[in-house]
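Asks: Okay, sequence plus prediction incoming.
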Amino acid sequence: MVLVLLSNLRRMSLSMAFISITLFPPRVARSRMVKTTLGYGVPATEMGSLFLEQPTFGLTIFLFTIASMVLSMSFKVMLFGASDSYSADEKMQVTVSLNHFGKGLVERMPRCRFGFIHVVNNDYNHWFLYAIGGTSHPTIISQGNRYSAPGTFAAKEVTCRGLLKPAQWKNWNWVSQGDHFENGAFFTPSGSPSASKQFGADKMMPFKPGQMVPELTKYAGPLSCRIGRPC
């Protein structure tokens, strides 16, 4: 089993396909990022200058958390799950937390197939089509995020379930709790409102109200650290 956290990165074009995901303390994660590889031979940079640009598709990881990143200028940002036919991804567990989704992002923040996705205390400052999407009945728990919709009327909805009809996704567990919506943004829920309790809410990352997200994410991105000195 591979346990990985991506933390405090700034990236311009991140497109990833994951199998599954979990949580590492930031200090442990940063040390383990050194000399690891992403995708097909795309190296993580040395500690102190963690930038991730133009990685290739093909990254396969079992447990994963994406935290404290600044993301911008990308069409398809994150994809979790190999395909709509690969049901083994039911075991996937993903946490996306404390990230800043900035200018130039279009969709998939993330897009999910199967699995359990916890989206917590992120700052969604821009999207062109949608922010969070999915097919193949993933469970998506959105807690304490700030969603600021674009000016385009057709793109106010945070969520996207492709071209499926409501009868096909009405039982999927997509829940919004403590989120803050701006500029007409809205989240379309489905399934059980108490889905987070069904999946062990006591073991999930705790969240703060969405109004606090700007303060919570102000240190997202690369840290200004030097070897031998406190960050």
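Replies: Structure's in. What do you need?
Asks: hey, let's count contacts and neighbours off CA atoms from now on
Replies: OK.
Asks: Near the closest residue to Pro209 other than its chain neighbours, how many other residues are there?
Replies: Leaving aside its chain neighbours, Pro209 sits nearest to Gly144 (4.7 Å; criterion: C-alpha to C-alpha, 6 or more residues apart in numbering). As a burial measure, Gly144 scores 25 neighbours (other C-alpha atoms under 10 Å).
Asks: cool, and Gln93?
Replies: Here the neighbour count serves as a burial measure; for Gln93 (other C-alpha under 10 Å) it reads 23.
Asks: and the comparison structure, right after this:
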Amino acid sequence: MVSRGTNFVLAIMITIISTPIHSFAKQSKSLELKMNMIDQCWKLNPEWRKYRQQLATCSVGYVGKMKNNTGKDLIHYKVIDSNDDPISPKPGTLRYGASVIQGKVWITFQKNMNIRLMKPLLISSFTTIDGRGVNVHIANNACLMIFKATNIIIHSIRIHHCKAQAPGMVMGPNGKVISLGQVDGDAIRLVTASKIWIDHNTLYNCEDGLLDVTRGSTDVTISNNWFREQDKVMLLGHDDGYVRDLNMKVTVVYNHFGPNCNQRMPRIRHGYAHVANNIYLGWMQYAIGGSMGPNLKSEANLFIAPKDGSKEVTWRNNGRTNGDKWEFHSKGDAFKNGASFAVTQGGRVPKPNYNKEQSFKVVDVKFVHALTRLSGAFQCSRTSIC
């Protein structure tokens, strides 16, 4: 038989135990309303640091799910040394983890770091660079290159003030030293790469561009990034004569463009881009441009035109023979401050045709501010919720 006093104690214990759970559930629901589906997938878990690999299940768009970046054979590697040797990387440095170690590698960082790369960092296939929980800057010299590699995640890194590099020797993505030609000052450059996810990074003030997807690269998702303070932001497609880029497919979603971005958000050649639920805080020349008959679907983006200068979102390089072949279509976009979008007559742009693992719901444009409010690398400590 249980006494009234015992019942009272039990009631207090149940209240004490259940209140935090109820409180967290309520907090999670509140946060969920302010997050896009990628962030909801992992960020609502207060113990995400223990389950970092959950991130690999959260990607959407053409990259699909990053299943090949996890598994029992995954190597956990922690960067403890901010120094860099481009030819003979030391264990504990970023280059050793990203270029020397082969197989599935999940890279984290011991503490806040400012890394000045001596030569471009060539990232091996099946590598994840995960900067969550610390503030990592790759800046003031060479930056990142994904060269003939696949299944790569770059997450929550600050990449800025990247500079052009002269030809030289460097550790390649296969763990062997190779000769690398001259490299423009891009923050991240993809060359013949596939299945690449670039999420929650902050990129700005680089000598050339912030992100290039070139030379047959495809199945790329660019999400939750903050692009700012840059002339040429994002190039999709190598050059007008590189027809392999006809097969290029890129998803650009939940990104924040601006302030002080001039052009190429993105500029696309030949291939197909689905640009959805992004926010554009002005531009000088144009926001979205293209040449050589690309297909681009702009869906539920918020375009806020600058006070002065061009109000037109789009730009087309007609060229000599391709003036009537490109296809730009706008669906559900919002235009502020007089912004306008010159669409293709008839809207013949094909659907993204995502498979089950790639598909996501494009949200009404009125929610874009909320969907993009966390764009860029996270501001968080090792103990706080990002």
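Replies: Yes, it's here. Everything numeric in this text was worked out from a predicted model, so none of it was measured.
Asks: coming back round to it: tell me the counterpart of the residue nearest to Pro209 of structure 1 in structure 2.
Replies: For Gly144 of structure 1, the aligned residue in structure 2 is Ala300 (criterion: TM-score structural alignment).
Asks: For that match, give its distance to Phe367 of structure 2.
Replies: Ala300 of structure 2 sits 9 Å away from Phe367 of structure 2, taking C-alpha to C-alpha, to the nearest Å as the criterion.
Asks: same check, this time on Gln27 of structure 2
Replies: The span separating Gln27 of structure 2 from Phe367 of structure 2 equals 19 Å under the rule C-alpha to C-alpha.
Asks: any idea which helix is longest in structure 1?
Replies: Longest helix in structure 1 by number of residues (criterion: DSSP state H): helix 26-33.
Asks: which strands and helices sit next to that one?
Replies: strand 3-7 (3 or more C-alpha pairs under 8 Å, 6 or more residues apart in numbering; DSSP states H and E).
Asks: same for whatever helix or strand comes next after the strand it packs on, what does it pack against?
Replies: Per DSSP states H and E, strand 3-7 of structure 1 leads on to strand 10-11 as the next helix or strand towards the C-terminus. Packing contacts for strand 10-11 of structure 1, counted by 3+ C-alpha pairs under 8 Å, 6+ apart, involve strand 70-71.
Asks: ok, average deviation of the strand it packs on from structure 2?
Replies: Between strand 70-71 of structure 1 and its aligned partner residues in structure 2, the average distance after superposition works out to 1.2 Å, using mean C-alpha distance after the TM-score superposition for structure 1.
Asks: count of neighbours near Gly58 of structure 1?
Replies: A total of 14 residues lie near Gly58 of structure 1 under the criterion other C-alpha under 10 Å.
Asks: Identify the residue spatially nearest to it, adjacent ones excluded.
Replies: Counting by C-alpha to C-alpha, 6+ apart, the residue nearest Gly58 of structure 1 is Gly39, at 5.0 Å.
Asks: check contacts around that neighbour.
Replies: If a contact means C-alpha atoms under 8 Å, 6 or more residues apart in numbering, then Gly39 of structure 1 has 16, 55-60 as its contacts.
Asks: Please identify which two of these are farthest apart in space.
Replies: Taking C-alpha to C-alpha as the measure, these span a maximum distance of 12.8 Å, between Pro55 and Thr60.
Asks: So what does Met245 of structure 2 match up with in structure 1?
Replies: Check again: residue 245 of structure 2 is Asp, not Met. Alignment note (TM-score structural alignment): Asp245 of structure 2 maps to Asp89 of structure 1.
Asks: Its match belongs to a helix, doesn't it?
Replies: Yes - assignment of Asp89 of structure 1 by DSSP: H, G, I helix; E, B strand; the rest coil places it within a helix.
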